[in-house]
Structure formats: C-alpha cells, structure tokens
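In: Fold the following for me, if possible:
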Amino acid sequence: MTRTELTQYLADFLRVSAFKDYAPNGLQVEGKAEIRTIVTGVTACQALIDEAIRLKADAILVHHGFFWKSEPEVITGMKQRRIKALLAHDINLFGYHLPLDAHPMLGNNATLGRKLGILDAEAVEDVAQGLVWRGKLDLPMSASEFAAMLAEVLGRDPLHIGESSDEIQYLAWCTGGAQDYIDVAASLGVDAFISGEVSERTYHSAVEQGIHYYAAGHHATERFGIEALGRHLAREFNLVHHFVDITNPV
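Out: Presented below is the predicted three-dimensional model:
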C-alpha cells in the first residue's frame, strides 16, 4: 500500500481527530512512498530504528514517537541521530499516542484488559477522553494473587500499594503514565487501579482513598496495543510485520 493510503486509513481507524494530544498523531517522518514491510514497537528509540533498518522496513509504527510539546524544538544530538537514520534509509515513522491508548479493540487499554481476563471491560465515557477503563475479575482474588497474575502477564513484578490479603474483583486501569487517574478510579468505587508509572503522591492517594494501586510498568503495559495494530495491518493489507520489543524496565 502507499504511504498516503496508510496515513489516511490509520487516521480514520484510530479516530485521530477526536483527541487532544501532546504530540502529532500520524506520519511524523516521511520516507518511501510504497510500504510493504512494517516494524512496530513501543518507542521510536535508536535501538528500534536500527532493528527496522536491519529488517529492511519501509515504515515504523510506534506509540511513543517524536515532537512532544515539552521537548526542545531543535533537531540536535540524540534526536538528530534518530531522524538522520530514518531519512538515510527512507523509512517512514508513524506515531499514535492517545488514539492507540483508547481504541476499543486494539488499544493499549483494551488489549491489557483481555490479557488479564477482565470481564465487562469498557471505557469510562466522558472522563479523560475515554482513557480510563473498568471491569471485573470473574472471581475475587487476593491482592497478592492479582499482583502475581500481573507479573506473569507482563513479565515484571508490579509495585503494589495496599494490604496483600485483601480481596479485589472490580478494577479500573489506564496504561502508561496515568497514575493521577487514581482519583477517577476511586470515584468509580473499584477495588484497585492499575497504571504503568507511579509518583510519590500516588501512595498517599491510594492509602487515603482506600483503593489498591498497581504500578505495572509504562513500557510493559503498552506493548500489546502497537503489536495488535501491526498484526491488524498485516492481515488487512498483506504487509510483512515485525514486532520488536526493546527491553525497558520502566
């Protein structure tokens, strides 16, 4: 398919125009016009770009791309090296942040919910652009048992705030750097809230509002959405797809 076709398809499929975001969603660095091989990964780091070059990719699709509102506008140092490598090999870079978090089937929240076997999973409408999700476990389990399940699914031990012996069943979650949505979760009356990152203030919010909190890893909670998107594109458009998981303990 062409670069233009892929750009337009993803703009429609991910409802890009519906989100107010911190970075541009869509094509961020222009490469070759024809796309046959795609690489997906969480973050457009140098290691991912190098692997895409080795795999002879025509395009890279990531959740965390370039040109964030808080970063310097000049293209120097690390950013220059990354963009230079993309341009030298004529590789397109596509980034999808909040639209990928929120997608009802392939998004980070939807795919994490399925991986954890959460029932009745749905976005909380009209709150935080639909980024906070809620649902329930089939049966109650202890907080420590749920922590162990998170560790098995995500491949890393979560930080847990709360009494290990408490039973939990009703959950809310938002992947990535969503720790401050714990107040939204508490207002929903759930037993526990899951996000990727944690802040010092999160501990006090959890304790004082009587809600369990799990910091399960920014990278770990956001691996599944971009991989699912790549698989979807490969099926729909007969593309070669490689998901590249660059290790990140954060």
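
In: hey, let's count contacts and neighbours off CA atoms from now on
Out: OK.

In: thinking residue 35 is in contact with residue 2, fair?
Out: Yes. Here residue 35 lies in contact with residue 2, judged by C-alpha atoms under 8 Å, at a distance of 5.7 Å.

In: And those two? Which one has more around it.
Out: Comparing residue 35 with residue 2 by other C-alpha atoms under 10 Å, the one with more neighbours is residue 35, at 20 against 11.

In: tell me the contacts of the more buried one?
Out: Counting by C-alpha atoms under 8 Å, 6 or more residues apart in numbering, residue 35 touches 1, 2, 3, 58, 59, 239.

In: Widest-spaced pair of the residues you listed?
Out: Based on C-alpha to C-alpha, the longest span within the contacts of residue 35 runs between 3 and 239 and measures 12.6 Å.

In: would you list every one of the helices in this protein?
Out: Along the chain, counting by DSSP state H, helices occupy 3-13, 46-54, 77-88, 98-102, 108-115, 143-154, 182-187, 200-209, 218-221, 223-237.

In: Once you drop chain neighbours, what's closest to residue 139?
Out: Distances taken as C-alpha to C-alpha, 6 or more residues apart in numbering put residue 169 closest to residue 139, at 6.6 Å, once the chain neighbours are dropped.

In: Quick one: buried ones out of the contacts of residue 35?
Out: Neighbour-count burial (16 or more other C-alpha atoms under 10 Å) is assigned, among the contacts of residue 35, to 3, 58, 59, 239.

In: so what's the most centrally placed residue in the chain up against?
Out: Nearest residue to the geometric centre of the chain (C-alpha atoms, centre = their mean): residue 222, 3.1 Å. Neighbour list for residue 222: 42, 63, 108, 175, 176 [criterion: C-alpha under 8 Å, 6+ apart].

In: on that earlier part again, what about the residue nearest to residue 139, how many residues close to it?
Out: Residue 169: 18 surrounding residues under other C-alpha under 10 Å.

In: repeat for the one 5 residues further on
Out: A count of neighbours around residue 174, defined by other C-alpha under 10 Å, yields 30.

In: So it sits against residue 132, correct?
Out: Yes. Using C-alpha under 8 Å, residue 174 makes contact with residue 132 at a distance of 5.1 Å.

In: shared neighbours, the two?
Out: Common neighbours of residue 174 and residue 132, using C-alpha under 8 Å, 6+ apart, are 109, 181.

In: Next, the second sequence, to be compared with the first:
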Amino acid sequence: MAHRDSILAKLNEWLQPENFQDYCPNGLQVEGKGEVKTIITGVTASRALIEAAIAANADMVIVHHGYFWKGEDQRIQGMKRDRLKLLLDNDINLLAYHLPLDDHPEYGNNRQLADILGIRNPRQLNGLVWEGELQEAMSPEQFGLHIARALHREPLGVGEGKARIERVGWCTGAAQGFINTAIDAGLDAYISGEISEPTTHTARECGIHYYAAGHHATERYGVAAVGEALKREFAVNHRFIDCDNPV
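Out: The predicted model follows:
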C-alpha cells in the first residue's frame, strides 16, 4: 500500500508534465482516497473502464485520455456527470497523462510501440515522432501483416513507396499530420493511429507507405508500462484493462 501523493510525486518525477503545453491537465484530475492498494490502468477514462475498476476494488485509475480537454463544454452533466459520480461515489483517484506519456523515453507510447513491433534502435526523430529500423526488410504487404499480428488489429495501409520497407517512423494516436516529418527524413514508412482525408494523397504523391494502426491500439502500451513500474516501485497491485475501441 502507498499514499496517493507519493505515487503522484513519482509519476510527476518520471513524466515531467510541466515541460509540456498540453490540451488537458496532466496528473491528478479527480481526487479519491489517500491510501492506494490497487491501481487500474487503461487508455481512456470511459464509463466501462471506471466500472471495471470498481469491480476490481481499485483505489486509483491511471489513463492516457482523461477529462477536461480544452474547448470542451465545462458543464458537469450527462456523460461527464455520470463518470465523475462513479469515481466520487467510490472514492477512486483518476490520474491522466497525455503528451508526457507519449514522449517518455522508457514508458512512453512511442517507445513501447517500438518494442511491440520489434523495431531496432528506436529514437526520437523530431518532437513526438520516432524512427528506427526493422529487424529485416519487408514488403508493404508483409509489414501490414506484421503490424496486424503485433497489435491484434488490421491496419489501413495507403501510399506508394519503396518495394521493401526498412526505415520506419511512427507517432501513436492521432498523429497522421506528422507524416511530412517522416517524408523529410527519407523514411520508407510512417505509422500512426488514425488517418485523415489528405493523408492518402500525401502518401501517394510523396512516395511513402502510411499505416493507420488504430488510435486505441497504438496507445495501449505506455500506460500499462507505467502501471507495472509503479507496481515495482510501491509494491501495489496493478492491472491493465483493455476496453476495446475499433478506432
């Protein structure tokens, strides 16, 4: 068992949220009980995740996608009211880390995705975009199958590039707009979670393969890694719960 504030201090030490201009508050978003024995991690603080945390007798939930995003309706009603009521009624802490969790060199979504896909020499290319090399060169079709097997989700592949892919770039989530960073670096392929209408034309006309591998699917691994690190640090219980999302 550990105190909430000790866990929060350790997470802030690891993830350094003060270094980011983000779209939401990072750290403690909903305050619950002080003593923490069981931590649940997940991608998004949906009602399904909260209900699963309640069933697991969790004291703390840590997510990548929390609440209070810039530009959203600030009123506590409807879906937001129901989610918050569940957390408050059950005295559960909600912590969320967005860009700090994408960026972290060990626990971050980008770093963890490299391990899942078996990418060699993963390193930051520019900002949140990473680059690395495949263990062995693959055709575009082979690489798509490789992603599908690793993430248990078939990616959408577009673009016209090299016949063999070796150097790849990636940024998890809704980072399709960074495809030009990969193009400028001369990479063979770029992976993100989502795809926009212009992404197809950019990939086709600029000679790169693009794979939309799923926003949720690419961002499952960072928060789970953080949960396991906290388990080792504080001897608390941890469980990652994957509330499936096809996007």
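
In: circling back: the residue nearest to residue 139 of structure 1 reaches residue 143, doesn't it?
Out: No. If you go by C-alpha under 8 Å, residue 169 of structure 1 and residue 143 don't touch, sitting 9.2 Å apart.

In: Pull out the buried positions in stretch 178-196 of structure 1.
Out: Within stretch 178-196 of structure 1, the residues that count as buried by 16+ other C-alpha under 10 Å are 178-182, 184-186, 190-196.

In: the longest strand in structure 1 is where?
Out: Longest strand in structure 1, counting residues (DSSP state E): strand 133-142.

In: follow-up on the earlier one: let me have the helices of structure 1 in TSV, extended by distance to residue 244 of structure 1.
Out: Compiled in TSV, the helices of structure 1 are given as follows (distance: least, C-alpha to C-alpha, whole Å):
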stretch	distance to residue 244 of structure 1
helix 3-13	20
helix 46-54	7
helix 77-88	16
helix 98-102	17
helix 108-115	16
helix 143-154	16
helix 182-187	31
helix 200-209	31
helix 218-221	13
helix 223-237	9
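
In: closest to residue 22 of structure 1 out of the ones you listed?
Out: helix 98-102 (8.7 Å).

In: got the contact list for the closest one?
Out: Where contact means C-alpha under 8 Å, 6+ apart, the residues beyond helix 98-102 of structure 1 that reach it are 14-16, 19, 21, 25, 63, 106-110, 123, 130-131, 175, 225-226.

In: Can I get the buried ones among these as something I can paste into ChimeraX?
Out: Per 16+ other C-alpha under 10 Å, the buried members of those correspond to this ChimeraX selection:
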select :14,16,25,63,106,107,108,109,110,123,130,131,175,225,226
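
In: Apart from its neighbours in sequence, what residue is nearest the residue located most distally from the centre of structure 2?
Out: Computed with C-alpha atoms, centre = their mean, the residue of structure 2 farthest from its C-alpha average is residue 163, at 29.7 Å. Excluding its sequence neighbours, the residue lying closest to residue 163 of structure 2 (C-alpha to C-alpha, 6+ apart) is residue 139, at 5.8 Å.

In: again with residue 110 of structure 1
Out: In space, and not counting its chain neighbours, residue 110 of structure 1 is closest to residue 104: 5.9 Å by C-alpha to C-alpha, 6+ apart.

In: could you check the distance from that neighbour over to residue 122 of structure 1?
Out: According to C-alpha to C-alpha, to the nearest Å, residue 104 of structure 1 and residue 122 of structure 1 sit 8 Å apart.

In: One more: residue 233 of structure 1?
Out: Using C-alpha to C-alpha, residue 233 of structure 1 is found at 24 Å from residue 122 of structure 1.

In: same thing with residue 18 of structure 1?
Out: Per C-alpha to C-alpha, residue 18 of structure 1 is found 18 Å from residue 122 of structure 1.

In: Neighbour count for these two, which is higher?
Out: Just comparing residue 18 of structure 1 and residue 122: by other C-alpha under 10 Å the higher neighbour count belongs to residue 122, 18 against 11.

In: Now do the contacts for that one.
Out: Contact partners of residue 122 of structure 1, counting by C-alpha under 8 Å, 6+ apart, are 104, 110, 133, 134, 135.

In: again with residue 45 of structure 1
Out: Under the criterion of C-alpha under 8 Å, 6+ apart, the contact list for residue 45 of structure 1 reads residue 82.

In: before we move on, the earlier item: wait, which of the buried residues of stretch 178-196 of structure 1 is closest to residue 47 of structure 1?
Out: The closest of those to residue 47 of structure 1 turns out to be residue 196 (C-alpha to C-alpha; 21.7 Å).

In: Kindly state which residue of structure 2 is aligned to the closest one.
Out: Matched by TM-score structural alignment, residue 196 of structure 1 corresponds to residue 193 in structure 2.

In: so its match touches residue 175, yeah?
Out: Yes. Contact criterion C-alpha under 8 Å: residue 193 of structure 2 and residue 175 qualify, at 6.9 Å.

In: Sitting in strands, which of the contacts of residue 222 of structure 1 do you find?
Out: Of the positions in the contacts of residue 222 of structure 1, 42, 63 sit in strands, assigned by DSSP E.

In: Throw the contacts of residue 222 of structure 1 into TSV and include distance to residue 201 of structure 1, thanks.
Out: Compiled in TSV, the contacts of residue 222 of structure 1 are given as follows (distance: C-alpha to C-alpha, whole Å):
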residue	distance to residue 201 of structure 1
42	26
63	26
108	24
175	18
176	16
